[in-house]
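Enquirer: Turn this into a structure:
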Amino acid sequence: MAVATTRGRVATVLSGVALLWGSAQAAVFLVIAARRVAFPFELEWLEGVGLDHIARIAAGQPFYPAPSVDFLPLIYTPLYFHIAALPSLEWPLVGAAAPAFWFGRALSALATIVAAAAIGALVRRAGGRTLPAMLAATAWLGAFEVCGRWFDLMKADTPMMALVLGGTWALDAARGDDIRRRGATAMLAAALFVAAIFVKQSAVFYALAAGVFVIWRRRELLLPFAATGVGLSLIGLAVCHIAWGEWFWYYVVNVPAAQPVAWPRVPTFFTADLLAVVGPLILLAALRLVAPTDDESTPARDTRRLLLALTVAGFVAAFLGRVHWGGWINNRIYLVAPLIAYAFAAAAPFFPRLRFLDPQGGDAPSLNALPRLAATLPTLAAILVLTQFALFAYDPRDAVPTAKDRAKLERVVAKISAVDGAVWIPDHGGLARQAGKRPFAHAYVMRYLENAEGPDNAVTERMESLIEQRAFGAVVVGYNNRRQEKIDAHYRFSARLLPRTGFGRFMTGTGPLPRYLMTPRGGAE
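Expert: I've put the predicted structure just below:
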């Protein structure tokens, strides 16, 4: 008895430490997001393309135009950027704000917080305890670094995930004796899943998983859920087709589907992206297999099953996104969020009930396991959570740009602005717009097009022709451009814009920094 009491105290202490650690991680994310939201320059090399999207929406230009050297869109569905563009539209009395990053970043940060709340609510509903729910919510916010520092960027990933988790919460809530209310809640869930798809098409995997769950466990909701989902999807597709014709399908479906598989990433996904990042979470979820509970309610079991379906969908989305060309660690978001929810929901019975969180709580559920093992599980669960938090740990100073960083980029913009004529910045088009220059197609999006249509496509040929004609007053590169040899043949080094080392820790993504200003070579060279 004394041993069991000691083990219980150890588990309580370790769980309390985990709660404090998780709360600190959440607070750190909030501070980082607040510090970064108004930073006027790119935090990631494709944010500038998002800025171009916003400017085009504000100017009434097509979101998905025919491919050209002037602009190539990101290969995502359009809803997020249309919402991010709202401050840049003309409004009565207040007018229109200049296209900027702040609103899109604020949307993403808010979506991250909403996703945390949804994760916590789902875990609370599945496990009946507040402690695992809080640990799950803070674990999600703590995954900021391992998910590529993506949570507060002007990107569609976290808004998509917030809508997916919101739809999951609504679908799980569609229960009770009032059939009309259940049907309405299922319709809300379907609407949220459809909205998520039009924010980023990766959400289709979660919507399909939710549909499978409805067929499996909630067949009485199949008609309202499916009718709403299919109906809204068809309406959305019709609107997109009317607005952009064939180019919508071309950019959102055809180009992504044509990207080749980076085969070396297939095995490393399971090691570097799965085991090394969320291994403790997988073990935490597996504890339920070791010691299932005997007195679990059917609704709680259904919540956990729904989260499992969501996790499987997240695994598929993360795997496909990561192993194809262009896939980066931000794709971990698709798996990390649902896995956190499922792992903590599955392991909820193993966490101690803290009176200050659940003062009205009843007895712990009965564990179908050997007594000695059952007594050890709470401590083991707390250790796994602490281990996971340790894997999520990072130095927050690396994520926040300093006043010196801003000053250096302001000098870069000033030098670009002083160039006579057009300037092509292959990897950081946002700088061109900030320098008052005409933006051109981003080199990374051009590569998507080359993968889909071959290197001799019209856009690539036109861009290389402009380089050969020395049509640009300058080209700004970081010497990681696939056209560097051609650029070197027609342009020469003119100025170093950024130091070779010691700058850019706050930036994420894989793109090269805009370090060198190159100007046209003379006719005699």
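
Enquirer: CA atoms for contacts and neighbours, from now on please.
Expert: Noted.

Enquirer: Ignoring the adjacent residues along the chain, who's closest to residue 327?
Expert: Among residues not flanking residue 327 along the chain, residue 321 sits closest, at 5.3 Å (CA to CA, 6 or more residues apart in numbering).

Enquirer: That neighbour: which element?
Expert: helix 298-323 (DSSP states H and E).

Enquirer: Mind giving me the packing neighbours of that helix?
Expert: helix 102-127, helix 157-173, helix 204-217, helix 265-268, helix 333-347 (3 or more CA pairs under 8 Å, 6 or more residues apart in numbering; DSSP states H and E).

Enquirer: Next, the second sequence, to be compared with the first:
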Amino acid sequence: MQQPDADSRLSKFDRWLTAAFWLLLALPGLRQLGLLAGAVGRRFGYGYDLEWMEGGNLTHAWRIANGLSVYPPPSVDFIPYLYTPGYPALIAALGSIFGISYGTARAVSNLAILGCLVIVGTVAYRSMQAARVSEPDGLWWPIAAAGALGGAGIYASGYPWMDGWYDIGRADSLLIFMVAASALGLMVWGPKSKESTTLGGWVDWRIVGCAAVLALGFFVKQTGVLFVAAAGAAILVLNWRMVPAYVVTSGTIGLGGTYLYNTLTDGWFWTYIYQYHQRHTNESERFWGAFEKFWDKFPTALVVVGAALVVVGVYAAVRRRLPRSGGQFLLWAWFFGVAVVVGAVGLTTQWSYLNAFIPALVFGAIASAAGVVTLAEIGREIGPRSQTALVFAALAALAAHSHEALWEPDKFVPTAQDQAAGDRLVETLREVDGPVFVPYSPWYAHLAGKPLHTHKMSITDVTNLSPRHCPPPEEQKPGEECVWLPDRATEVVGLKEGLQEKRWDIVILKPYNREAMFRPLERSYRPSLKLTDEMMPSQPTGYEVRGLRVWRPIRPMEPPENARVVFDFESTRLQGWNIRGRAWGRGPARGKLARQMPVGGFGGDRLMNSYHGGDKATGTAVSPLFEVDGNELVLRVGGGKGDKVRVELRDARGKVLFTARGENSEILREVRWDVSELEGQKVRLALVDESTGGWGHLLVDEVWMVR
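Expert: Got it, this is the predicted structure:
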């Protein structure tokens, strides 16, 4: 008579107690999922860029929807990102129903996140189904559930490491979902394809479908091609007869699609997705350092999967076979290893970001979930205590990681102030009569009803090359061949000319721009406003854009009809002024001085500037007397805000009537003094710089008497 096993002798209470113990270890992973859901849900409706390149993808989608090429020669009107077009093409297709918007783009990423988590659970369930064949009465479901939640905790805990990259309007989450879903299809249908009778057993349409999805992944992001190769190796093991069909399908879509698209774009498709990359800096140190980065943040995933691989290897060596769930685990461990390498490859590229490791986190989560079940199966064959020890070790490690990696979602969620700042910025752009150029966030111009232009990242991609120009072939060293680019590939047509001709009524850029084509900016435009946090919505993910200025064309500042000009400082000399010290030089300055940041917010060509000799220089400039014949005296003031730098309005005896200072800004602001009670009196201006410290200078221009 067969003896009952340990599980069958357990009471119902003991079974539930054991199940509760396993699930208790899954709580930290469940909490990580809660944090992820909270952050993603609260960010979804934000009306502006979560990441500075997010709106640029909407620009791509808009062009596709309007029948325009996304791979034209580079111009100020449009330069594509150096990616394949699958993601914006999908946004354009969905946009015909829901509209092209941040919400549409993020919905794709959010559904991809959900899909990846479903795959984690599905793999754990299928591994459980395989393992319980020999022990149908074992406590498999709580082990599988805990493994799935523990693995999902690995994925969720990576959200802050990547500054919340998962749910933004970019291609990363969509790509990894497509790859993971295809890999799941290969796992399910690969062995079954041996039963196919199509074309003598050499074709199974389900495998063909997986190959097609994987090949289309390349058109979502180029790194997808590495997963096409990894999946090909997997199908070679699962059913080698499907390899020809797999290769033909993926090759026809990938290579054929690339050739067709390249032909339709006169070769620019390949230039953007490959050739520009080859002219950017790639550092081998970053490649090897990437593995260290991943180990520092996610040693648990590597240890759990690595330990399971060792246990499976020992088991296979002793038993001469794999555990029933072992094949599935090995498949996902293989993809995990490939994904880590893909992440390291991605990080070698100039300007790359940690989002390159999103595939490693997804496959690490899946492999960890499958590994827990496989360890349970192997432990079960050894004995109940061995099973408990192996499962506890794996789940405890996953739980400890999720607990120690807790994070605060608020950091990644824009505030109501950010939304209000975006609304104000868009309204400012809308109020401008002519076109605007907003290269850091081009979609903001579209929201304001203005024409779209290219993104700043795209400008940098095509102009910041190493080397700038290729040397002759005979001068190139072996292994360091320079990739030649087409004509016009290193210039942005219309940018320099547009700035010189003052094509835009507003340009929003930083005060310093290294690219040569931006140099006309300071000759044709002048900063009129610094975008503070109250005026510029934040981007909590990735590169955060800060320090932008609103630049306006240099034109005379016209006073209103009811005003007269008291001083405009357009002359090189100050008639009747008493100037002491060296800070004011010999008279009005033409904008900024040596080693000074760009000066803006003044009219005409000149202004009073006490930066002659830097902040350490001091001096006073006192005007001749003038009569008050209006209600307000209006002037523009900038520079430091300390007590020792100031503009004073004095009466004829020298008494100070009004005082104004700057705001530690090189952009002059308007100051208004109510002088109605001084009607008919004689007054004078005194520009005082007594400071020798930081921001120890004063800027003044456009003094008007308003009736």
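
Enquirer: that older thread, turn the helices and strands packed on helix 298-323 of structure 1 into a markdown table, including mean neighbour count.
Expert: A markdown table is the format used below for these (neighbours: other CA atoms under 10 Å):
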| stretch | mean neighbour count |
| --- | --- |
| helix 102-127 | 25 |
| helix 157-173 | 26 |
| helix 204-217 | 19 |
| helix 265-268 | 15 |
| helix 333-347 | 28 |
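
Enquirer: Which of those helices sits closest to residue 470 of structure 1?
Expert: For residue 470 of structure 1, the closest of those is helix 102-127, at 35.1 Å, according to CA to CA.

Enquirer: Take the helices and strands packed on helix 298-323 of structure 1 and write them to TSV, including distance to residue 388 of structure 1.
Expert: Output for those, formatted as TSV (distance: least, CA to CA, whole Å):
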stretch	distance to residue 388 of structure 1
helix 102-127	17
helix 157-173	21
helix 204-217	25
helix 265-268	19
helix 333-347	10
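
Enquirer: How about the residue most central in space within structure 1: what's its closest non-neighbour residue?
Expert: With distances taken as CA atoms, centre = their mean, structure 1 has residue 157 as the residue nearest its mean C-alpha position (3.0 Å). Once flanking residues are discounted, residue 157 of structure 1 sits nearest to residue 200: 7.0 Å by CA to CA, 6+ apart.

Enquirer: do you know how far residue 527 of structure 2 is from residue 151 of structure 2?
Expert: Noted for residue 527 of structure 2: a distance of 51 Å to residue 151 of structure 2, by CA to CA, to the nearest Å.

Enquirer: Those two: which has the busier surroundings?
Expert: Per other CA atoms under 10 Å, whichever of residue 527 of structure 2 and residue 151 has more neighbours is residue 151, with 35 against 28.

Enquirer: Please say which position in structure 1 that one maps to.
Expert: The equivalent of residue 151 of structure 2 in structure 1 is residue 136 (alignment by TM-score structural alignment).

Enquirer: What is the neighbour count of residue 438 of structure 2?
Expert: When counting by other CA under 10 Å, one arrives at 23 neighbours for residue 438 of structure 2.

Enquirer: show me what contacts it?
Expert: Each residue near residue 438 of structure 2 by CA atoms under 8 Å, 6 or more residues apart in numbering is listed here: 444-445, 453, 455, 507-509.

Enquirer: Please tabulate those in JSON lines, including the columns secondary structure and distance to residue 273 of structure 2.
Expert: Formatted as JSON lines, the contacts of residue 438 of structure 2 follow (DSSP: H, G, I helix; E, B strand; the rest coil; distance: CA to CA, whole Å):
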{"residue": "444", "secondary structure": "helix", "distance to residue 273 of structure 2": "26"}
{"residue": "445", "secondary structure": "helix", "distance to residue 273 of structure 2": "26"}
{"residue": "453", "secondary structure": "coil", "distance to residue 273 of structure 2": "20"}
{"residue": "455", "secondary structure": "coil", "distance to residue 273 of structure 2": "16"}
{"residue": "507", "secondary structure": "strand", "distance to residue 273 of structure 2": "29"}
{"residue": "508", "secondary structure": "strand", "distance to residue 273 of structure 2": "28"}
{"residue": "509", "secondary structure": "strand", "distance to residue 273 of structure 2": "27"}
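
Enquirer: out of these, which one sits closest to residue 365 of structure 2?
Expert: residue 455 (34.8 Å).

Enquirer: is it true that the closest one touches residue 441?
Expert: Yes: in this structure, residue 455 of structure 2 is within contact of residue 441 by CA atoms under 8 Å, at 6.9 Å.
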